[in-house]
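> Provided below are the primary sequence and the corresponding predicted coordinates.
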Amino acid sequence: MKNLFCPISNERINEQVPRITALLVIVAVVLAFALDSLVVMAFVAADFFIRAFTKIKFSPLSCVAYWMTQMLNLPAKPIDKAPKIFAARMGFVMSLAFAVLFAAQLNTAAVVIAGVLVFFAGLEFAFAFCAGCTIYSYLVLPFYKN
């Protein structure tokens, strides 16, 4: 991991919001399995879809995260938005996959994929470590290098 590259944009967001959103994703995924609820799993996938593919400023989970940063009076730390969009796209794929696998009663596979999603979200929440940057550097960027 000598040189990691992330997608870059001119848009900035407060780093606290995606970190708290990651915590909310963890809670939602655990809740989905605890309640054995396909509806909660679909909600997580829809939330990732909104963040990844729409121009809507906040998804439901990021809206709650924004509200929490305001209530907790957390200091704003501007960061690049593009890596978070890439990570949301990966989160959408994983959350859709675990919802489909769960619906197909392939519970072990669903739990494994959900576990990877929770692990990545945990890294974001606890350490502000964007696993998306690592994945982008090794799986996407090589196809765009000259």
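Arrived safely, thanks for sending.

> Could you use CA atoms for every contact and neighbour count after this?
OK.

> For residue 46, which non-adjacent residue is spatially closest?
Among residues not flanking residue 46 along the chain, residue 92 sits closest, at 7.7 Å (CA to CA, 6 or more residues apart in numbering).

> correct me, but the one you found touches residue 52?
Yes. Using CA atoms under 8 Å, residue 92 is in contact with residue 52, at 7.4 Å.

> In terms of secondary structure, what does the one helix or strand the residue nearest to residue 46 maps to contact?
Assigned by DSSP states H and E, residue 92 falls within helix 82-103. On a contact count with 3 or more CA pairs under 8 Å, 6 or more residues apart in numbering; DSSP states H and E, helix 82-103 meets helix 38-53, helix 107-127, helix 131-135.

> Shouldn't residue 36 be within a helix?
No. Residue 36: not assigned to a helix; according to DSSP: H, G, I helix; E, B strand; the rest coil it is coil.

> if we can go back for a sec, report the distance from the helix holding residue 92 to the chain centre.
7 Å (CA atoms, centre = their mean, to the nearest Å).

> before we move on, what about stretch 97-110?
With CA atoms, centre = their mean, you get 19 Å for stretch 97-110.

> ok, and what's touching it?
38, 41-42, 45, 111, 113-114 (CA atoms under 8 Å, 6 or more residues apart in numbering).

> take the one below as the second:
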Amino acid sequence: MKGIVCPVSIEKIDSNVSRLTVFINVVLMGLFLFSQNPLFIGIVACDYFIRAVLKVEYSPIRFFAINIISALNVKKKPINLAPKIFASRLGLICAITAAILQLLGYSTGALITAGLLMVLSIMDSVFNFCVGCLIYNYLVYPFYKDKN
């Protein structure tokens, strides 16, 4: 993945907490796919909204992940916050789309959208591969690279 440009910021977060937060969202998306209960994808959408629009620190799922990481005594691994916020914004779009489709009765579209988000989230949480960086590199950065 050399040569890939990701958004950057001076703020750092713990990679382990971030990955566990996303994995907990994966579990919630799995519950949605299994039950088709919009409550689960609604919780995911709310968490992505908090992390993407408000402040990462306000996320209740992240708070839960911090407590698990602390209890397991896992050493902190600082990473840049900006790529995670960008990925959260993309996740928010997918989660809201899935929730709206489900509420409007388009279950197949909702399941496909949530399934895609779940696959992308698994890639991030389990394999530490951020598709958001690829999307940023090829679809966003080319429009802003000369506007420093």
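Yes, it's here. Since the structure is predicted, the reported quantities are computational estimates derived from the model, not experimental observations.

> Would you pull the TM-score for this pair?
Once superposed, chain against chain, the TM-score is 0.94 (TM-score structural alignment, normalised by the length of structure 1); 146 aligned residues with a CA RMSD of 1.3 Å.

> that older thread, burial measure for the residue nearest to residue 46 of structure 1, as a count.
Residues lying near residue 92 of structure 1 (other CA atoms under 10 Å) number 23.

> Turn the helices and strands packed on helix 82-103 of structure 1 into TSV, including distance to residue 146 of structure 1 and mean neighbour count.
Formatted as TSV, these follow (distance: least, CA to CA, whole Å; neighbours: other CA atoms under 10 Å):
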stretch	distance to residue 146 of structure 1	mean neighbour count
helix 38-53	27	20
helix 107-127	30	18
helix 131-135	19	19
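
> List the contacts of the aligned residue in structure 1 for residue 111 of structure 2.
With TM-score structural alignment as the criterion, residue 111 of structure 2 lines up with residue 111 in structure 1. Residue 111 of structure 1 is in contact with residue 98, counting by CA under 8 Å, 6+ apart.

> For stretch 58-72 of structure 1, buried residues please.
58-62, 64-66, 68-69 (16 or more other CA atoms under 10 Å).

> same thing with stretch 133-145 of structure 1?
For stretch 133-145 of structure 1, by 16+ other CA under 10 Å, it's 133-137.

> tell me how far the ends of it are from each other?
In stretch 133-145 of structure 1, first residue to last residue: 16 Å (CA to CA, to the nearest Å).

> do stretch 70-88 of structure 2 as well
Termini of stretch 70-88 of structure 2 sit 23 Å apart (CA to CA).

> Identify all contacting residues around that stretch.
6-16, 18, 48-49, 51-52, 130-133.

> and the closest residue to residue 90 of structure 2 other than its chain neighbours, what does it touch?
In space, and not counting its chain neighbours, residue 90 of structure 2 is closest to residue 132: 7.4 Å by CA to CA, 6+ apart. Residue 132 of structure 2 makes contact with 83, 86-87, 90, according to CA under 8 Å, 6+ apart.

> that older thread, mind putting the buried residues of stretch 133-145 of structure 1 in JSON lines, distance to residue 119 of structure 1 included?
Formatted as JSON lines, these follow (distance: CA to CA, whole Å):
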{"residue": "133", "distance to residue 119 of structure 1": "15"}
{"residue": "134", "distance to residue 119 of structure 1": "14"}
{"residue": "135", "distance to residue 119 of structure 1": "14"}
{"residue": "136", "distance to residue 119 of structure 1": "17"}
{"residue": "137", "distance to residue 119 of structure 1": "19"}
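
> Average offset of the helix holding residue 92 of structure 1 relative to structure 2?
Taken over the aligned residues, the distance from helix 82-103 of structure 1 to structure 2 averages 0.4 Å (mean CA distance after the TM-score superposition for structure 1).

> What are the buried residues along that helix?
Going by 16+ other CA under 10 Å, helix 82-103 of structure 1 has these buried residues: 82-102.

> re earlier: can you tell me which of the contacts of stretch 97-110 of structure 1 comes closest to residue 123 of structure 1?
residue 114 (14.2 Å; CA to CA).

> what's residue 130 of structure 2 in contact with, if anything?
Applying CA under 8 Å, 6+ apart, the residues near residue 130 of structure 2 are 87, 120, 123-124.
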